[in-house]
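> Give me a 3D structure for the following:
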Amino acid sequence: MTVHMILGFIIFMLLAMPVGYSLVISGWVALSVFDSVPSSMAVMKIFQPTQSFPLLAIPFFILSGSLMMSGKLGKKLVALASMLVGKYHGGLGQVTVVGSTIFGGVSGSAVAEASALGSMLIPWQKREGYPGAFGAAVTASSSVIAGLMPPSIPLILFAVVSNTSIASLFIAAVIPALLLAGGMMIACYVIGRRRGFPRLKEKHTRAEIRSTLLSALPALLMPVFILVLLRAGIATPTEVSIIAVAYALVVSALIYRDLTGTRVMAALTSTVITTGVVMLIITAANIIGYILTSGGVPQAVANWALEYLQHPLLIILAINLMLLVIGMFLDLPAAILLLGPTLVSIGNAIGLDLVQLGIMMCVNLSIGLFTPPIGTTLFVASAIAKEKIGSVVKELLPFYLVALVVLLLVSYVPALIIY
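Next up, the predicted model:
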């Protein structure tokens, strides 16, 4: 049954069928046709995960991000970032990284961030004399910070798969996210200095910086607000996500005063579409997970790793290498849901903390988002910049190095994330 499912999935993917549909059809056929399981049970396995209470956090976090990012807030954040780092070498690249880090604490989605920030910052960089390929590279790579900064959608998915605390994952992800941001800012500085990129010459008074900081403060407080509520045990992740929507509505209506019916409808539409895509993959992954578990695949893989690789450090290296390859072809949510159960079994077998495993998976698979041939943020940023993928990939080489260094630190220095 497992072999039939894998072959079916590969065939459907080669036919360019979307991942979610490929998973559902191959899993349903494997259950119903080759294992003689009643169709009603196959359907039940597909819809079972939609009844999970923690998963309700996903649409609400997406909605709060859509409400916050679609108004004046985006311009305020970009203005603040440009005031803080625009005057340095590679300043506009650093503005993108800082903006991505802040937006990551609002949106939780790398693709949404690449689209929203890229449409604002890439044309600006090109007007100031930056190469379009460089602007696309910075946007594509820095947008994946959203996969780590709370409220991270991938971390919520891993928590559901592994029965790990969402709050623990959110807190553990902050330092790796800041390490990525810091490393990418250093890369922008070095590249900007070596290649003589223009710097912003406009000077700002302390009063102007203070005013812009105060106007952007509601967005800056969003991830802090989420972490405090979770860490103090005041609310569950799902309750926090609903509070975040209320927070976004109040901020937009009373502070920025740009909340309109059109914006609300656009945010709701975007949320429904994004949630639908995520939930399709979740439901599909459940039936695939059932097939793999029934076939004893996770335990078999764990036993193989223990028998042949033996040392935990080698097993962690093998996990990372496998994820780097898979991340190039499979989107982040699908990879977490499909590989999560197997890797959790391996992690438990070698005594690897599941919080560390979750951060490892998110950092690793996030690299795939800006790596060809299927890199989502890479394609989004390249399309906005109107640059060829090959040109953007060449500019991405320093950012790949930064991401790999952070991945190694997360994998082999657990003190960074477990405290």
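
> Every contact and neighbour count from this point should use C-alpha atoms.
Will do.

> the helices in the stretch 151-300 of the chain, which residues?
Counting by DSSP state H, counting those that start in this stretch, the stretch 151-300 of the chain has helices at residues 153-162, 166-195, 206-231, 237-250, 261-294, 297-308.

> Distance to L330 and mean neighbour count for the ones you listed - can I get that in JSON lines?
Below are these laid out as JSON lines (distance: least, C-alpha to C-alpha, whole Å; neighbours: other C-alpha atoms under 10 Å):
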{"stretch": "helix 153-162", "distance to L330": "14", "mean neighbour count": "24"}
{"stretch": "helix 166-195", "distance to L330": "22", "mean neighbour count": "21"}
{"stretch": "helix 206-231", "distance to L330": "28", "mean neighbour count": "17"}
{"stretch": "helix 237-250", "distance to L330": "27", "mean neighbour count": "20"}
{"stretch": "helix 261-294", "distance to L330": "11", "mean neighbour count": "19"}
{"stretch": "helix 297-308", "distance to L330": "19", "mean neighbour count": "16"}
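
> Of those helices, which is nearest I10?
Nearest of the helices of the stretch 151-300 of the chain to I10, taken as C-alpha to C-alpha: helix 261-294 at 13.4 Å.

> gap between that closest one and the chain center?
15 Å (C-alpha atoms, centre = their mean, to the nearest Å).

> Another for comparison:
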Amino acid sequence: MVGIIFGSFVPLLILGVPIAFCLVLTTIFVYLQIGDPRLFLQIPQRMFSSTENMLMLAVPFFIMTGEIMNRARITDKLMDLSSALVGWIRGGLAHTNIIASMFFAGITGSAVSDTVAVGGIMIPAMKKNGYSEEFSAAVTASSSIIGPIIPPSIPMLIYASVMNVSIAGLFLGGLLPGVLIAISLMVTAYIIAVRKGYGERTPFVGFHRLLVAVIRGVPALLLPVIIMGGILGGFFSPTQASAVAVMYGLFAGFVFYRTLKLKDIGPILRHTVQSTAMILFLLASAKCFSWLVSYYNLVEHVTLVFVMLTENKYVFLLLVNVLFLIIGMFLDMGFAIIVLGPLIAPIAYQYGVDPIHFGLITCTNLTIGLATPPFGLVLFAACGISTVTLGGLSRAIVPFVIAEIVVLLLVTYVPFFTMYFPRLFGFA
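I've put the predicted structure just below:
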């Protein structure tokens, strides 16, 4: 029967059938093989029940918050602040790009949104100032993956919903890995800038300009502070925090910056509905497929495979990282979390890995896959907003992906980087 599962799912995937439909159709094929018509009643029941989790209400609100900030052109303010902070370093525009992505991560929680919003401004600016377009696009794509790691993070919301892990703990655990990735990318960009003569070092802009940039950027930077502060302070739940984020975003766009117009509300809502529908339909489809995982004891079979390969926790984590990196190159991140999370996480717990720690390993790993050649999603987004080819971008991004993998190994084997803040605030 396992052969039927993979024998139907893989061909559908190769034919280009959307992943959500692949999951449902595979489930139907297996039900037909079992021959019990009562099983078909489970499909609508399970799809509907998957959307009843209150935590998933946060998804449309966080998506809407990011879209509001995009439409309000908050990116410009974050660019000015980033430039004032690090623009004077050798390869300054590359560092500005990376820091802006880190700031923007606290608003959108989406790598693709980060790529489009930041890259749309920075890639032309870097090209104009003598940076190669491939290098500019590589910096943009590699730094945009910080978005799903620094809170708020939509992949972490999905993981918390599927695996019943504290979302506040995951959000806190993503802070240090996100900063580490930004630092590693800046070091890599600096080395390449020195070798290729990009961006001569310029004088520091001065504390007056830095202060002005901070004042203009503070309203945008307050958003993640309000979200995490409210959750940790017990003022509201993660779901309520997402609604507060929308209200704050509207206030910042209409009142403070005055860059948001009433005509923007329609496109914001349309984008929010489209993105939310895609995520929830994928989650609902995976809920049907999860029945097959439990019915055929796939977790036990996979556990036996890993145990036969190794009984060492560190070797197991290395194997998981290799598996997730390969999967992250080809498959949708949400699908990978929904399907592989329940399959692999219980095995990790048996090896003594903390649930929050493994959640951060999973999200960080699959997020790096978004920027890993040949099929990382942000690579296509970066190509779409520039004139670089996928091949050229793939070659240019390799040093940055290597730097991110180094951070992934630190996250995997040094739990301090993911568990310090969750433990500090009592979530682990």
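
> Tell me which of the helices of the stretch 151-300 of the first structure sits nearest to Y400 of the first structure.
Judging these by C-alpha to C-alpha, what sits closest to Y400 of the first structure is helix 166-195, at 9.5 Å.

> how near is the counterpart of I367 of the first structure in the second structure to M1 of the second structure?
Matched by TM-score structural alignment, I367 of the first structure corresponds to I368 in the second structure. With the distance defined as C-alpha to C-alpha, to the nearest Å, I368 of the second structure ends up 33 Å from M1 of the second structure.

> which of the two has more neighbours?
Counted by other C-alpha atoms under 10 Å, I368 of the second structure and M1 do not tie: I368 has more neighbours, with 26 against 11.

> list the contacts for the more buried one?
I145, L325, G328, V401, E404, I405 (C-alpha atoms under 8 Å, 6 or more residues apart in numbering).

> Most neighbours out of those residues, which is it?
Most surrounded of the contacts of I368 of the second structure: other C-alpha under 10 Å gives I145, at 31 neighbours.

> if you skip the residues just before and after it, what's nearest to it?
Closest residue to I145 of the second structure apart from its sequence neighbours, by C-alpha to C-alpha, 6 or more residues apart in numbering: A111 at 5.0 Å.

> How many residues are close by that neighbour?
Count around A111 of the second structure with other C-alpha under 10 Å applied: 29.

> Just confirm it contacts I150, I think it does.
No - using C-alpha atoms under 8 Å, A111 of the second structure is not in contact with I150; the gap is 10.8 Å.

> Could you tell me which residues touch both of these two?
What both A111 of the second structure and I150 touch, as defined by C-alpha under 8 Å, 6+ apart, is the set A105.

> quick one on the thing from earlier: superposed on the first structure, what's the mean shift for whichever strand or helix holds the match of I367 of the first structure?
According to DSSP states H and E, I368 of the second structure maps onto helix 355-369. Aligned to the first structure and superposed, helix 355-369 of the second structure gives a mean residue distance of 0.8 Å (mean C-alpha distance after the TM-score superposition for the first structure).

> Now that helix: buried residues?
355-369 (16 or more other C-alpha atoms under 10 Å).

> among the helices of the stretch 151-300 of the first structure, which is nearest S115 of the first structure?
helix 261-294 (12.6 Å).

> Who are the packing partners of that closest one?
helix 2-14, helix 19-29, helix 39-47, helix 57-69, helix 332-350 (3 or more C-alpha pairs under 8 Å, 6 or more residues apart in numbering; DSSP states H and E).
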